[in-house]
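Peer 1: Predicted coordinates and the sequence they were generated for:
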Amino acid sequence: MASNSRGSASMNTPDRQEMTSGVLHASRILKELSSLRHLEALCDGSVRLLDGTVRVSKALLASGCPYFRALYQFEEGGCQKTEEPCLDLSRATFELILDYTYTGTVLLHSDNIEDVLRASDLLLMTDLKELCIQYLMERTDVDNCLGILQFAQQFSCPRLVHFAKDFICEHFKHRQIVRTEEFRGLSEDRLSEILSWDGLEVRSELDILTALVVWLNANSDATADVESLVTCCLRESSDLNYDPKFQRALQELRAGQAPWDSPGAARVRDALTRTRRIRCIRERGKKTVLACCDAQAHVYLVDIFSQGKHAGSHFLLPPMCVPRIKPAMAVEGGYLFVLGGLSPEDHQPKRDVQRYDPASNSWTLLAPMPYPACMPKVVSLAGKLYVTGGYDDEVELEIGQLEEFDVYRNQWRSLPPVPNRRRGAALAASEDKLYYIGGSPWQEPQVGSLFFRVLDAVEIFFIREEVWVAGPQLQERRCNSAAVSQDGNIFVLGGVRPIECPSAQGQLKVTGTEGLYRDSNMGWTKLGHYHVPSEAAVCLAALAHPNYLVVLGNSRPSEVACTSCFITNGSGWCPPPGADSILTAGTHVFHTYVLHTLPSAALQDLTSNTD
């Protein structure tokens, strides 16, 4: 009996444990398979190409290429077997595809980038396609931007399309693009499309007139509809005194004076004679405004950066598809996104994702978040939104899930969760990394403790490797701070921590500003001259403009209906030109903010609709 008792105890003792040889096992196996892939005995399939046939391992090819995975599964389902799939690719390009499948790396250069991008699009290899897009974005300049735009549109690369359009719009005012061979070689339809963009940055409409004459001079043999080009491309300002350079140039052109005495200028002059006047009065260029959502589920655009009569003006966007309060907001690809939030009716957290398109002035419902949340944290990077935190219950710690949303494919993907979730942590993104900063692991002090715990911890998520690592610690512990990325540098602003003194029990200290610079190995650096002003001590948001940082907050939590706004001016903080606005009127309570850059004509349309 004693022996049986011991045997029974031994059987109840856990004796199974999962063992691993480490994360390098998979890479070692792939390396060995790559070295063996030319052995005929290990190849069970072949692919016919434009200039030959390549033997392949079906399993490995299907594992790395969705096109072949679908093809081979189609065969396995009892359909007609294809002995040699035929691809409209060269053998050299297909070998690069195989190299990437086995190693995860690809050698790109100017001679093969077009073929590799076309192949990745054909074979549905989104990761490889993204590497090609990144390669082209890093090498876009005034000489090739028009060709890259056409290339991106041809192979359905919306992120590259948006990038190339932004590049063209930003650099058009310098007239360098007009001097290129690509511009002179545009088709008439393409020329009309580009010169009609609302977002083109021009010093004067004279830049558009010059571009039109240059193209006509270079295409003198083309039977272009110049009257249609003039009508579609040239614009008057809504204020006749707004653009004196253009008005003077029109007078000189109609008189045939230099430099408007070329054949192209003569064709424009004849077209203007027939059309009599330029009818379009839409504004050109882009403007950055502050998008904010109030407690009534209204989204406003506030012009805090303009000076003069437009300073502080605001525009009300159309109602969202479903009204939400306390959502998260983000901008990516020229669109404004609203994620999650509470239903105004029952105040329950929701999963909705809504996108505002300035071109159509309308909202669209997208694939919902994987989890419902009020005020989740969201950052945008390279065509993706990364979402974590937020609350599904006001008294709990923030949600620890990390989710990725592809704004162009409208798809969600779960990533490894935050390892040490907490309340009041800040989130920022830069250079394929997410930074999860500070916060408190408890909402309330432990029993018998005078202080609640606040952390100086920083955890970094490497997006490509999908792994969390410990980052450099903050100089000062903080909770409920705001973080932002600018030019690859990370800044964390404001926040609070308890004063560690028995006589100051329950009192909080407002923390300062720190920066983590990408070109420095010194860790976080305190920035005393950028200490958040007391009027915004309760920091609600920190945002990055290309030229400065923006911080929004209140002097105390009770003053939620009066938001102070400051921008950096090189040596400290100062109010922006439009600081006095709906933000400070005391008539609205705002919870979420983001900077949104959109065509000035879109704001002009909002004003017209309001009127």
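Peer 2: Structure received.
Peer 1: use CA for all of it now, contacts and neighbours both
Peer 2: Will do.
Peer 1: Report the distance from stretch 90-108 to the chain centre.
Peer 2: Put simply, stretch 90-108 sits 28 Å off its chain's centre (C-alpha atoms, centre = their mean, to the nearest Å).
Peer 1: do stretch 41-55 as well
Peer 2: That offset, for stretch 41-55, works out to 40 Å (C-alpha atoms, centre = their mean).
Peer 1: Would you mark the buried spots in that stretch?
Peer 2: 43, 45-49, 54-55 (16 or more other C-alpha atoms under 10 Å).
Peer 1: now those in CSV, with secondary structure and distance to L117?
Peer 2: Listed next are those as CSV, based on DSSP: H, G, I helix; E, B strand; the rest coil; distance: C-alpha to C-alpha, whole Å:
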residue, secondary structure, distance to L117
C43, coil, 26
G45, strand, 24
S46, strand, 22
V47, strand, 19
R48, strand, 19
L49, strand, 17
V54, strand, 20
R55, strand, 22
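Peer 1: Which members of those residues are the farthest-apart pair?
Peer 2: C43 and L49 (16.7 Å; C-alpha to C-alpha).
Peer 1: Let me see the ranges of the helices in the stretch 451-600 of the chain.
Peer 2: Assigned by DSSP state H, counting those that start in this stretch, the helices in the stretch 451-600 of the chain fall at 600-610.
Peer 1: the strands in it, which residues?
Peer 2: Ranges of strands in the stretch 451-600 of the chain, per DSSP state E, counting those that start in this stretch, are 458-462, 467-470, 482-486, 489-493, 496-498, 508-510, 514-516, 524-526, 538-544, 549-554, 564-568, 573-574, 590-599.
Peer 1: now the stretch 1-150 of the chain
Peer 2: Under DSSP E, counting those that start in this stretch, the stretch 1-150 of the chain gives strands at 45-49, 52-56.
Peer 1: how about D352, what does it touch?
Peer 2: Applying C-alpha atoms under 8 Å, 6 or more residues apart in numbering to D352 gives the contacts 339-341, 365-369, 372.
Peer 1: can you check R351 too?
Peer 2: Counting by C-alpha under 8 Å, 6+ apart, the residues that R351 touches are 339-341, 368-373.
Peer 1: what's the most distant pair in these?
Peer 2: For the contacts of R351, and using C-alpha to C-alpha, no pair is farther apart than G341 and P370, which are 13.4 Å apart.
Peer 1: circling back to that earlier point, so which of the strands of the stretch 1-150 of the chain comes closest to P318?
Peer 2: The nearest among these, by C-alpha to C-alpha, is strand 45-49 at 52.5 Å.
Peer 1: Included below, for side-by-side comparison, is a second structure:
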Amino acid sequence: MRPTVEDRRSHQERILDYLNRDRKGAKRHCDRVLQSEGKNYSVHESILGAASDYFRTMFDVEMKEKYDDVVPVDKIPSKRLENILDYAYLGDIEVTEDNVMEVLEDAEYTQMKDLKTFCITYMLQIVSVDNCLKFRADGLRYNLDDVVTKTNQTIAENFTSVLKQEDFMQLDVDDMSAIIDLRPKTCEEAVFTGIVQWVNHNVLQREELFVNLFSKLDLASLSSDIISQVYKESLVKNSLVCNNILLEAVLKSNSPVPVDKSCEFALIGGGGSLKQCVIYDVNTKQARQLPQLKNNRVLLTSQKVGDKLYVIGGADYWLWFTTKPYKSGEMLDLNEQTEWCAVPDMLVARCECGAGLIQDHIYVTGGGDGLQYLSSCEKFDIPNNQWIRINNMLHARARHGTVVYKDSLYCIGGWDGSKQLSSCERYDVRSDAWNEIAPLNQARYGLACVVLDENIYAIGGYNDGYLSTVEKYEVRMDKWETAASLQHARSGHSACVVGNKIYIIGGIYGKEKLKSVEVYEQASYAWTVAFETEEPVYKATVVAL
């Protein structure tokens, strides 16, 4: 009769358990000491040699460590070395998603093949949309072919979801390119959006990489509507190479050549038409009515998000200091155009504020609450339908300009309650921090601001008199320079960009309430009067459609 397999396994476990307790306790039979971070660990040379090719080589080959009683293990922190020793003696170790790569690194370093295989098996079991990019990078780093294959499969099957992961924004260009190559050919629109977001995440370093990534897209598979949206993206529009790539795709697919079909703006609220919402066509000069606002609003702000118009804040009439500004906002679905619906109240009542859209958030800056001018700011989280406080601006300001350029918020000029401002500041959404940028050459409030072809324009306003002057901010140079002046000085006007032209609507000049709409074309470097609105418009808000 011979011992069974279970008997032999039990015998082996008792011996290893005894030796493990010996190294941690009496150390009667230990013949080596490992040292990490100043801590000593007594061990048995034979056990380590059997469990680890690294230690077996160290103890067998003519190396310095072969004759040292104390062997330093500098590459493995002490706590992790304890876990490795537990595995060497007992085959027991806790591996989690958080520590699997540390354990694998230690297994790689100590050449514990069974432990490395265990880690790889575990990684293959837990690969998901949330971790596939990280595990893919780890797999490439350690030549884990099975892990790379599994993560590639996960990426291909869940590509649209993977694009939304924060790890996606941290990829270098080589990994980004390789990830794009894994995509199924049914998600080109999502891939284009992901490329744009990736470039804009660090635009100063990545903008020059856009063309190569853009060239990987199968643009011919996109619908004509999506092609038009691609054409409107500034990274495409400002690149001759991208324009040629897009044109080639259009010709290949027999789609109509993309044009900027947007030729309308919506003029909302303001003095003289507190509830009105009117759409103007800049080509036909014709107007048509949208449903009226629920509340009178003047000195309000607005944003277009997809097919929805949002109006935020304001007051009941333009002498706002005699009434309390609103916390409330309203939303109109342009597809239905039935009625304006209430949206959640802001955290702070405010009018004369500014607003900008960055991804899925409407940012609202400064303004006045009826008692004081504000430096406070907040953002509306559209998917979660709630307002969230963000850090204050460096200066209180109202009647200022607010624009968005490459996922940063810019606040220009304004009034702080005692003086007109020339100061300007930029908000970084990633760090939730405001920083000063170059000041205007001429302080002004009641101005209008827009972005056109990578420049910020500060237009008109008031400074001891009504202004016709215009300044242009070159973001890369952090510098304001003089641009062409308006035909008519004005303050309290509205501005938007339609068809790559700047439109200035209404405003005030002294006691005169203005109807005129001026348009600026870069080719002529001049403002001209385009048409007039049906009624005088001032202290209103405008959005391009």
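Peer 2: Thanks, I have the structure now. Quantities reported herein were computed from a predicted structural model and do not represent experimental measurements.
Peer 1: hmm, back to that, compile the contacts of R351 of structure 1 into JSON lines and extend it with columns for secondary structure and neighbour count.
Peer 2: Output for the contacts of R351 of structure 1, formatted as JSON lines (DSSP: H, G, I helix; E, B strand; the rest coil; neighbours: other C-alpha atoms under 10 Å):
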{"residue": "L339", "secondary structure": "strand", "neighbour count": "27"}
{"residue": "G340", "secondary structure": "coil", "neighbour count": "26"}
{"residue": "G341", "secondary structure": "coil", "neighbour count": "29"}
{"residue": "P368", "secondary structure": "coil", "neighbour count": "18"}
{"residue": "M369", "secondary structure": "coil", "neighbour count": "20"}
{"residue": "P370", "secondary structure": "coil", "neighbour count": "17"}
{"residue": "Y371", "secondary structure": "coil", "neighbour count": "16"}
{"residue": "P372", "secondary structure": "coil", "neighbour count": "21"}
{"residue": "A373", "secondary structure": "strand", "neighbour count": "28"}
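Peer 1: which residues sit in contact with the aligned residue in structure 1 for V100 of structure 2?
Peer 2: Structural alignment (TM-score structural alignment) places V100 of structure 2 against V54 in structure 1. Applying C-alpha under 8 Å, 6+ apart to V54 of structure 1 gives the contacts 46-48, 91.
Peer 1: Go again with 10 Å.
Peer 2: Counting by C-alpha atoms under 10 Å, 6 or more residues apart in numbering, V54 of structure 1 makes contact with 38, 43, 45-48, 84, 91, 94-95.
Peer 1: for V470 of structure 2, same thing?
Peer 2: If you count contacts by C-alpha under 10 Å, 6+ apart, then V470 of structure 2 has 442, 447-449, 457-461, 481-486 around it.
Peer 1: From these, list just the buried residues.
Peer 2: Buried, going by 16+ other C-alpha under 10 Å: 442, 447-449, 457-461, 483-486, out of the contacts of V470 of structure 2.
Peer 1: Need the residues you listed in CSV (columns: distance to T151 of structure 2).
Peer 2: Shown next, in CSV, are those (distance: C-alpha to C-alpha, whole Å):
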residue, distance to T151 of structure 2
Q442, 56
L447, 52
A448, 49
C449, 46
Y457, 46
A458, 49
I459, 51
G460, 55
G461, 56
A483, 53
A484, 55
S485, 57
L486, 57
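Peer 1: if we take those residues, which one ends up nearest to S177 of structure 2?
Peer 2: Looking across those and measuring by C-alpha to C-alpha, the closest to S177 of structure 2 is Y457, at 35.7 Å.
Peer 1: That closest one maps to what in structure 1?
Peer 2: By TM-score structural alignment, Y457 of structure 2 lines up with F491.
Peer 1: Is T149 of structure 2 in contact with M123, as I believe?
Peer 2: No - using C-alpha atoms under 10 Å, T149 of structure 2 makes no contact with M123, being 11.8 Å away.
Peer 1: what is in contact with these two at once?
Peer 2: With C-alpha under 10 Å, 6+ apart, T149 of structure 2 and M123 have common neighbours G139.
Peer 1: Setting the sequence-adjacent residues aside, check what's closest to A425 of structure 1.
Peer 2: G439 (3.9 Å; C-alpha to C-alpha, 6 or more residues apart in numbering).
Peer 1: Quick one: residues contacting the aligned residue in structure 2 for that neighbour.
Peer 2: Counting by TM-score structural alignment, G439 of structure 1 lines up with G414 in structure 2. Contacts for G414 of structure 2 (C-alpha under 10 Å, 6+ apart) come out as 352-353, 366-367, 395-402, 420-424, 443-447, 461-462.
Peer 1: got a markdown table for the contacts of V54 of structure 1, with distance to A297 of structure 1 too?
Peer 2: Formatted as a markdown table, these follow (distance: C-alpha to C-alpha, whole Å):
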| residue | distance to A297 of structure 1 |
| --- | --- |
| H38 | 61 |
| C43 | 60 |
| G45 | 58 |
| S46 | 58 |
| V47 | 56 |
| R48 | 58 |
| E84 | 58 |
| R91 | 56 |
| F94 | 52 |
| E95 | 54 |
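Peer 1: between those, which is nearest N4 of structure 1?
Peer 2: Among these, and counting by C-alpha to C-alpha, the member closest to N4 of structure 1 is C43, at 55.2 Å.
Peer 1: How about the contacts made by the closest residue to that closest one other than its chain neighbours?
Peer 2: Leaving aside its sequence neighbours, C43 of structure 1 sits nearest to S57 (C-alpha to C-alpha, 6+ apart; 4.6 Å). S57 of structure 1 makes contacts with 33, 37-46, as judged by C-alpha under 10 Å, 6+ apart.
Peer 1: Look up how far G383 of structure 1 lies from the alignment partner in structure 1 of S422 of structure 2.
Peer 2: Under the alignment defined by TM-score structural alignment, S422 of structure 2 corresponds to D456 in structure 1. Distance, D456 of structure 1 to G383 of structure 1, using C-alpha to C-alpha, to the nearest Å: 30 Å.
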